[in-house]
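>>> Predicted model and sequence follow; I will ask about them next.
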Amino acid sequence: MADVPISEIWFPAGADSDSLEATDRGPSGAARSHLPHRVDDWFWLPRPRPEATTRLFCFAHAGGGPTTFTDLAKGLPGSVDVWAAQMPGRGSRLTEPCPDNLDELVAQLRSTVLPRMTTSSVLLGQSFGALLAYELARQAPEGADMSGLIVIGLRSPDALAEMSPANGSDLVDRLHLTAEEEALLRDSEMRDLVLSGVEADLRLCQSYRHSAAPALRTPIVAIVGDQDPAVTPDQMADWRRFTTGTFQMVVVPDGHLVVRNGAPHAISAVTEALNVFSRRNGDVGH
């Protein structure tokens, strides 16, 4: 989990509190407002599209927040509604305890994500979030309307045990800091707050052990940056073994965190992945 930009952890530019509307639409999750808003505690909808035909559930990197996906949501076609997950213990849920293990977190996500797969749904995860998306895909019931899985910047699940641990000053070296953020991190309390979220997610990932199970039938698109220090394209290609459906890998000119700052190549790669899933399901993407 390299190259973590602090601006996407605790200082999200896209979360203007004056525009937030807290809503809860029940199991269907149908949002009526076109303004950015929350749906219960779990989701941030940066560009709500109630008429969309595809619901894209997004899970951020270690320590990351839902506004990681704000620019992506703005750049995707109007047929796509982005639902970005807000994890316990950070952002608007800062006072909540972080889960003790990955299974607990996945179980919590399962109870809120799967009932909302009421329209054609795609799971997208970046880095640590790719592991969450994969585990949710494994647990989706037979009747779930899941069109595909997009994994970004993470080695295949059975290779994660080889990860080397990182904490404290090692993590600071991986942060992409602006001058303002560097000044903020000189405060020890702020520094501890920022690192605690990153370290909590890394502990969950580093304790993960993949259990053997039949491969998914869901198609997978794997996206990786050609300058990613954490995973190579060859390693990313190992995701092919985890589906009996179609597999496609996309290499983009970027580092570890591909989905950020509205990079055109990220929006293009995700759009094409969604089109691949739509064509497979007999529905032309636009």
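The structure has been received and is ready for your questions.

>>> CA atoms for contacts and neighbours, from now on please.
Noted.

>>> how about residue 48, secondary structure?
Of the three states, residue 48 takes coil under DSSP: H, G, I helix; E, B strand; the rest coil.

>>> pretty sure it is touching residue 78, no?
No - between residue 48 and residue 78 there is no contact under C-alpha atoms under 8 Å: 9.5 Å.

>>> Below is structure B, check it against A:
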Amino acid sequence: MNKAWFTFPQRRPHAEMRLICFPYAGGSTATFTKLASQLPEHIEMVALQLPGRGIRHHEPSYTNMTKLVKDLARDIKPLLDKPFAFFGHSFGSRVAFELYRLLQQHGYPTPELFIASGSRGPHLKNTHNPIHLLPETEFIEKIKRIGGTPPEVAQDNELMALFTPMLRADFTMVENHQAQQLESFTAALVVLGGEGDASVPYDQLTQWQAHFKAPMQLYQFSGGHFFIDSHRHLVAQYLNDLLQAYPQLSNSLAS
């Protein structure tokens, strides 16, 4: 296993369940590590660290979703030795979705709970003008308007220039991603959104249901697309309440 993929904010070797987290485009483990301490003691968080950022900043970023998920599936297997859940925000939801599909295809363990956050249903086509093809200056300005980039980075042109290849790579994957068929996943489904997120309206959030057998539980926070950062405390409290019920969780959501 390539251990560089995964960060454990708080090691909990006796945890009953793992919460495996997938960051948004341009994101890193930092978004999730701040939530780890507020999870129930029986839940161990694992945060995905993609190449091109953080401790893997020297590695080239992926631009192909299929290749990314294939490599990730190979290295994540040692973490699937106990019940686990997937939690992805925006781009991360799509990586988690494709990983789930590949794990199921190969007969590997699959998540008991899938939390899709800030993301349209994976079979929906991207209807926004793609930004990954924009010239450098326009791309950077668009990224700043979208938000999610740390202020100390967004306000420093040299730092932004360093982050641009990784950001462009992530947006290449998310803007080109569209599931080609509906799945019949058995995991319990929770969908999170922001009431002020114009990029992912309510009707697009509900489209996740098409891929899951169990009825979804949908909750919207009062923030915009990056409510996972702006409303971190509320997100942490929601996750805490949701996961406190494990191991009865999956049965209650799927019933």
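Looks like it came in fine. The structure displayed is predicted, hence computed values, not measured ones.

>>> hang on, the earlier thing: out of residue 48 and residue 78 of the first structure, which sits in the busier spot?
residue 48 (24 against 17; other C-alpha atoms under 10 Å).

>>> ok, the counterpart of the more buried one in the second structure - contacts?
Taking TM-score structural alignment, residue 48 of the first structure has residue 11 as its aligned residue in the second structure. Neighbour list for residue 11 of the second structure: residue 44 [criterion: C-alpha atoms under 8 Å, 6 or more residues apart in numbering].

>>> separation between whatever residue of the first structure lines up with residue 247 of the second structure and residue 171 of the first structure?
Aligned by TM-score structural alignment, residue 247 of the second structure pairs with residue 278 of the first structure. According to C-alpha to C-alpha, to the nearest Å, residue 278 of the first structure and residue 171 of the first structure sit 39 Å apart.

>>> for residue 57 of the first structure, same thing?
27 Å.

>>> These two: which is more packed in?
Taking other C-alpha under 10 Å, residue 57 of the first structure and residue 171 do not tie; residue 57 has more neighbours (22 against 16).

>>> List the contacts of residue 54 of the second structure.
Counting by C-alpha under 8 Å, 6+ apart, residue 54 of the second structure touches residue 28.

>>> Now do the same for it: its match in the first structure.
Using TM-score structural alignment, the partner of residue 54 of the second structure in the first structure is residue 91.

>>> all helices for the stretch 151-286 of the first structure, in order.
Here the stretch 151-286 of the first structure has its helices, by DSSP state H, counting those that start in this stretch, at 169-174, 179-185, 188-206, 233-236, 264-280.

>>> Quick check: the shortest one compared with the second structure, mean distance?
Just to be clear, that refers to helix 233-236 of the first structure. By mean C-alpha distance after the TM-score superposition for the first structure, the fitted helix 233-236 of the first structure averages 1.5 Å away from its aligned residues in the second structure.

>>> which bit of the second structure covers that helix?
Going by TM-score structural alignment: helix 233-236 of the first structure matches residues 202-205.

>>> sorry, back to before: measure the match of residue 247 of the second structure to residue 266 of the first structure for me?
From residue 278 of the first structure to residue 266 of the first structure the distance is 18 Å (C-alpha to C-alpha).

>>> out of those two, which sits in the more crowded spot?
Comparing residue 278 of the first structure with residue 266 by other C-alpha under 10 Å, the one with more neighbours is residue 266, at 23 against 18.

>>> What's that one aligned with over in the second structure?
Correspondence of residue 266 of the first structure to the second structure, assessed by TM-score structural alignment: residue 235.

>>> What count of nearby residues applies to the nearest residue to its match once chain neighbours are set aside?
Distances taken as C-alpha to C-alpha, 6 or more residues apart in numbering place residue 228 nearest to residue 235 of the second structure, at 6.4 Å, with adjacent residues excluded. By other C-alpha under 10 Å, 25 other residues sit near residue 228 of the second structure.

>>> With residue 146 of the first structure instead?
With other C-alpha under 10 Å as criterion, residue 146 of the first structure counts 24.

>>> now the aligned partner of it in the second structure: how far from residue 88 of the second structure?
With TM-score structural alignment defining the correspondence, residue 146 of the first structure maps onto residue 111 in the second structure. Going from residue 111 of the second structure to residue 88 of the second structure by C-alpha to C-alpha gives 13 Å.

>>> What are the boundaries of the helices in the stretch 1-150 of the first structure?
70-75, 102-113, 128-139.

>>> Adding distance to residue 86 of the first structure, write these out as a markdown table.
Below are these laid out as a markdown table (distance: least, C-alpha to C-alpha, whole Å):
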| stretch | distance to residue 86 of the first structure |
| --- | --- |
| helix 70-75 | 13 |
| helix 102-113 | 10 |
| helix 128-139 | 11 |
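
>>> Turn the ones you listed into a markdown table, columns for distance to residue 253 of the first structure and mean neighbour count.
As requested, the helices of the stretch 1-150 of the first structure are exported to a markdown table (distance: least, C-alpha to C-alpha, whole Å; neighbours: other C-alpha atoms under 10 Å):
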| stretch | distance to residue 253 of the first structure | mean neighbour count |
| --- | --- | --- |
| helix 70-75 | 17 | 21 |
| helix 102-113 | 31 | 16 |
| helix 128-139 | 19 | 22 |
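
>>> looking at the ones you listed, which is closest to residue 154 of the first structure?
For the helices of the stretch 1-150 of the first structure, proximity to residue 154 of the first structure was assessed by C-alpha to C-alpha; helix 128-139 is nearest, at 6.6 Å.

>>> I would like the residues contacting that closest one, please.
Outside helix 128-139 of the first structure, the residues that touch it by C-alpha under 8 Å, 6+ apart are 1, 58-62, 106, 109-110, 123-125, 149-154, 157, 201-202, 205, 216, 218.
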